[in-house]
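[1] here are the coordinates; sequence isn't available:
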């Protein structure tokens, strides 16, 4: 693994650590490019958009679903892209009282040591205006 790939993975982990806590999410701004592009249709592009999202009810629910993570995140870096897989145990709708293991994937483009672009599998939610 190259030093650049390791540095890119480290900046992704740092930003995720900051964005998971709305009390410190403003600190993530220094790790985002001014032109940060967000492909998640529920979140505005730019640092303001992702930081504002951390303070929403949607983000609170997402945090609850992500904690505690049953396994450490898996990161794969190639060129300027980093993919992260996060596992989470969710309530099983077919078996009340039980959970099942699910996985979430995110990808970022890193530019000069800062996150420049983000993709995930989120689709538009009816009734949210997005």
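    The structure has been received and is ready for your questions. If you're wondering where the values come from, they're calculated on a predicted model, not measured in any experiment.
[2] contacts and neighbour counts: CA atoms only from here.
    Fine.
[3] show me what contacts residue 87?
    66, 69-73, 101-104 (C-alpha atoms under 8 Å, 6 or more residues apart in numbering).
[4] can you tell me the SS state at it?
    strand (DSSP: H, G, I helix; E, B strand; the rest coil).
[5] next up, a structure to set beside the first:
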């Protein structure tokens, strides 16, 4: 994909974890963000989790910074869509990188989500994600996404 809102691709950015001693704290921060904000809808807590100074976004539809995230959420609302995380299946991490495997509801569709966050100085500073619709259970060949 050449044109993204932020100008970043889904594969650029740092790849080596740092702050290996902060793995558990970073996993806890990401879990709090997912539970409080994306699952609980407490958007007033965004700056408790996401850096107000630096937030790099790799989702092609979302701009950088808290403003970019706000514009994206507003555009969903204008389309009559809500985005709510239903279940957080697993959180794994290594130092500054934390990944979450979750199920969210986007409008009327169930979606499988893998979020990858980079954490620095106790805040989320970078985000990548992959989102795919979960097909109806009767079409599953195996145990499904999770």
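    That came in fine, so what should we check first? If you're wondering where the values come from, they're calculated on a predicted model, not measured in any experiment.
[6] coming back round to it: among the contacts of residue 87 of structure 1, which are located in strands?
    Taking DSSP state E as the definition of strands, the contacts of residue 87 of structure 1 contribute 101-104.
[7] coming back round to it: now flag whichever of the contacts of residue 87 of structure 1 is closest to residue 117 of structure 1.
    Ranked by distance to residue 117 of structure 1 (C-alpha to C-alpha), the contacts of residue 87 of structure 1 are led by residue 104 at 17.3 Å.
[8] which residues does the most centrally placed residue in structure 2 contact?
    By C-alpha atoms, centre = their mean, structure 2 has its centre lying nearest to residue 115, at 4.2 Å. Taking C-alpha under 8 Å, 6+ apart, we find residue 115 of structure 2 in contact with 99-101, 127-130.
[9] need the counterpart of it in structure 1.
    Matched to structure 1 by TM-score structural alignment, residue 115 of structure 2 sits across from residue 106.
[10] distance of that match from residue 81 of structure 1?
    Applying C-alpha to C-alpha, to the nearest Å, the value for residue 106 of structure 1 to residue 81 of structure 1 is 10 Å.
[11] would you map the helices across structure 2?
    Secondary structure of structure 2 by DSSP state H: the helices cover 23-33, 46-49, 65-78.
[12] how about those in a markdown table, adding distance to residue 55 of structure 2?
    Below are the helices of structure 2 laid out as a markdown table (distance: least, C-alpha to C-alpha, whole Å):
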| stretch | distance to residue 55 of structure 2 |
| --- | --- |
| helix 23-33 | 14 |
| helix 46-49 | 11 |
| helix 65-78 | 5 |
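[13] just these: most buried one?
    Among these, the stretch with the highest mean neighbour count (mean count of other C-alpha atoms under 10 Å) is helix 23-33, at a mean of 20.
[14] in structure 1, what range does it match?
    Going by TM-score structural alignment: helix 23-33 of structure 2 matches residues 5-15.
[15] neighbouring contacts of the matching stretch?
    Contacts of stretch 5-15 of structure 1 (C-alpha under 8 Å, 6+ apart): 28, 31, 75-82, 108, 110, 113-115.
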